[in-house]
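my questions concern the predicted model and sequence given below.
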Amino acid sequence: MVVHLPNGRAPDRVRDALIETVRCLPRHLKRSLTWDQGSEMGRHHEFTAAADMPVYFCDPASPWQRGGR
């Protein structure tokens, strides 16, 4: 999924946009989120708590680990 971030990629804005996006998903699609390395996910623990969805990070220089391609 692509999440629109019209107000920037600050960690709190990314967290809020992702929480809003996953609220619309059926439960069977909310198993986990895999992300590249990046400071925009600095509040991933807060996202996990709010969405009940763990976040995993790709190894450096390994974007294919995200899947969805």
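Structure's in. What do you need?

when you work out contacts or count neighbours from here on, use the C-alpha atoms and nothing else.
Will do.

thought residue 50 was touching residue 19?
Yes - using CA atoms under 8 Å, residue 50 is in contact with residue 19, at 7.1 Å.

okay, the two: which has more neighbours?
residue 19 (18 against 13; other CA atoms under 10 Å).

another structure for you, compare them:
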Amino acid sequence: MDRSTRFVLLLQLPDDISAVASQKAMTKAIQTHRLVLMKSITWDHGSELARHKNFSLITGIPVFLLDSHSPWRRGLNENTNGPLRQHLPKGTDLKKYSADDLKKIQRRLNGRPGKTLGYEVPEEKLNELVAVSR
């Protein structure tokens, strides 16, 4: 999730959800999407994200860890969970979803207008950001 555009990126991880596999998948996703403009990323405290320092070294993007005991400080994350749970209810076995399924869900989430974006959609805001940076 990008704070300035509210753009959501969903990744399908291999069966190996180790920190190494997660870091590789996220690095590849950041480098292959237009998200190289990101100034920072905020991650949860899951063990699969333990290699956040390596991620930062490779991508040049600093990673901040969420305070797991302060949900009021994680508004963007918490407000993204609602729309995400409409497509992927809590407890869903994500192995049932293909990369194409996740891309469809990602497109739906990134195609929803938001009040904080002046009722533009995240995809449009990301495109604007990319155009300005050129």
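Received it, and whenever you're ready, just let me know what you need. Since we're looking at a predicted model, the values are computed, not measured.

TM-score for this pair?
TM-score of the superposed chains, computed with TM-score structural alignment, normalised by the length of structure 1, equals 0.80; 68 aligned residues with a CA RMSD of 2.1 Å.

how close does the equivalent of residue 46 of structure 1 over in structure 2 sit to residue 24 of structure 2?
Using TM-score structural alignment, the partner of residue 46 of structure 1 in structure 2 is residue 54. Taking CA to CA, to the nearest Å as the measure, residue 54 of structure 2 falls 10 Å from residue 24 of structure 2.

now whichever strand or helix holds residue 47 of structure 1: buried residues?
Taking DSSP states H and E as the criterion, residue 47 of structure 1 maps to helix 44-51. Neighbour-count burial for helix 44-51 of structure 1 flags 44, 47-48, 51 (criterion: 16 or more other CA atoms under 10 Å).

okay, those residues in TSV with distance to residue 33 of structure 1 next?
Converted to TSV, the buried residues of helix 44-51 of structure 1 look like this (distance: CA to CA, whole Å):
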residue	distance to residue 33 of structure 1
44	10
47	10
48	9
51	11
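
which one of these is nearest to residue 25 of structure 1?
residue 51 (10.8 Å; CA to CA).

not counting its neighbours along the chain, what's nearest the closest one?
residue 19 (6.1 Å; CA to CA, 6 or more residues apart in numbering).

contacting residues for the alignment partner in structure 2 of residue 6 of structure 1?
Residue 6 of structure 1 maps onto residue 14 in structure 2, with residues paired by TM-score structural alignment. By CA atoms under 8 Å, 6 or more residues apart in numbering, the residues touching residue 14 of structure 2 are residue 21.

mind checking the SS state of residue 14 of structure 2?
coil (DSSP: H, G, I helix; E, B strand; the rest coil).

residue 53 of structure 2 versus that one, what's the distance?
As judged by CA to CA, residue 14 of structure 2 and residue 53 of structure 2 stand 21 Å apart.

just tell me the aligned range of the host helix or strand of residue 108 of structure 2 in structure 1.
In this structure, residue 108 of structure 2 sits in helix 99-110 according to DSSP H and E. Per TM-score structural alignment, helix 99-110 of structure 2 has no counterpart in structure 1.

report all helices and strands that that helix contacts.
For helix 99-110 of structure 2, the packing partners by 3 or more CA pairs under 8 Å, 6 or more residues apart in numbering; DSSP states H and E come out as helix 75-87.
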